[in-house]
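Asker: Pasting a predicted model and its sequence here:
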Amino acid sequence: MKFINVTGILILAVGLTACDIFSNPSEQIPNSDLRSKWRECTSISNPSRTKALACDNYERECDRRKGKGNLVCY
């Protein structure tokens, strides 16, 4: 019986932590930092592949916030 209880608790714990897997890390960036990073990206003429990916992520987060009425990047 104890094995079933421990197993149930472990499954519940893993299930609750798995919810964070689908969250967007960009959502955690404060508005001022996002604006700064977004502006930096607009001034780069030939970004590296990694920087271009990061800039795309910032742009997407700016668009997501704009859709919610937060014009932090514009």
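Answerer: Cool, got the structure. Please read these numbers as outputs of a predicted model, since none were measured by experiment. Numbering: from 1, shown residues only.
Asker: use CA for all of it now, contacts and neighbours both
Answerer: Will do.
Asker: so Val72 is in which element?
Answerer: Per DSSP states H and E: Val72 is located in neither a helix nor a strand.
Asker: Count the residues that sit near it.
Answerer: Val72: 17 surrounding residues under other CA atoms under 10 Å.
Asker: residue contacts, it?
Answerer: Taking CA atoms under 8 Å, 6 or more residues apart in numbering, we find Val72 in contact with 31-32, 34-35, 62, 65-66.
Asker: Look up how far Asn57 lies from Asn24.
Answerer: With distances taken as CA to CA, to the nearest Å, Asn24 is found 10 Å from Asn57.
Asker: ditto for Arg65
Answerer: To Asn57, Arg65 is 12 Å away according to CA to CA.
Asker: now Arg64
Answerer: Note on Arg64: its distance to Asn57, by CA to CA, is 10 Å.
Asker: put this beside the first:
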Amino acid sequence: MLAFILSVVWLDFNGLVWLMLDGKSKKLMLMVLSVCLLGCGNEITRLSDDDLRQKIHECDYAVGLSTAEHQVCENYHRECKRRLNEGRFVCN
């Protein structure tokens, strides 16, 4: 309960700081945050070609996937297509 209260106070404080910033400062903060988030990459892009190929194989032969599992498999296929567009033929 204490953690919840502290997080609400923290969000309120950040909201107040956000409201006090002028337009240029807000734009700069958003740009810096965007660059930081884009620079992090994600788990799928960090998979080796062999690991991605294995994940695709598991997805292709999986039966009774949940909605979340189906979405993960779609993400693996999307990453395969992205790598193919880079000239890296990874998946069948």
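Answerer: Yep, it's here. Remember, it's a predicted structure, so these values are computed and weren't measured experimentally.
Asker: Fetch the TM-score of the aligned pair.
Answerer: Once superposed, chain against chain, the TM-score is 0.69 (TM-score structural alignment, normalised by the length of the first structure); 63 aligned residues with a CA RMSD of 2.3 Å.
Asker: circling back to that earlier point, quickly list what's touching both of Arg64 and Asn57 of the first structure.
Answerer: By CA under 8 Å, 6+ apart, no residue touches both Arg64 of the first structure and Asn57.
Asker: Stretch 33-42 of the first structure corresponds to what range in the second structure?
Answerer: On the basis of TM-score structural alignment, stretch 33-42 of the first structure is assigned to residues 51-60 in the second structure.
Asker: To what extent does the matching stretch diverge from the first structure after superposition?
Answerer: On superposition with the first structure, the mean distance recorded for stretch 51-60 of the second structure (mean CA distance after the TM-score superposition for the first structure) is 0.5 Å.
Asker: And that stretch, what's buried?
Answerer: 52-53, 55-56, 59 (16 or more other CA atoms under 10 Å).
Asker: Just send those residues back as JSON lines, with secondary structure too.
Answerer: Shown next, in JSON lines, are the buried residues of stretch 51-60 of the second structure (DSSP: H, G, I helix; E, B strand; the rest coil):
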{"residue": "Leu52", "secondary structure": "helix"}
{"residue": "Arg53", "secondary structure": "helix"}
{"residue": "Lys55", "secondary structure": "helix"}
{"residue": "Ile56", "secondary structure": "helix"}
{"residue": "Cys59", "secondary structure": "helix"}
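Asker: could those be laid out in CSV, adding distance to Ser7 of the second structure?
Answerer: Listed next are these as CSV, based on distance: CA to CA, whole Å:
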residue, distance to Ser7 of the second structure
Leu52, 37
Arg53, 41
Lys55, 37
Ile56, 39
Cys59, 38
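Asker: Let me know the closest of the residues you listed to Leu2 of the second structure.
Answerer: Leu2 of the second structure lies nearest to Lys55 out of those, by CA to CA, at 41.0 Å.
Asker: Need the residue closest to the centroid of the first structure.
Answerer: When CA atoms, centre = their mean is applied to the first structure, the residue found nearest the centroid is Pro25 (2.2 Å).
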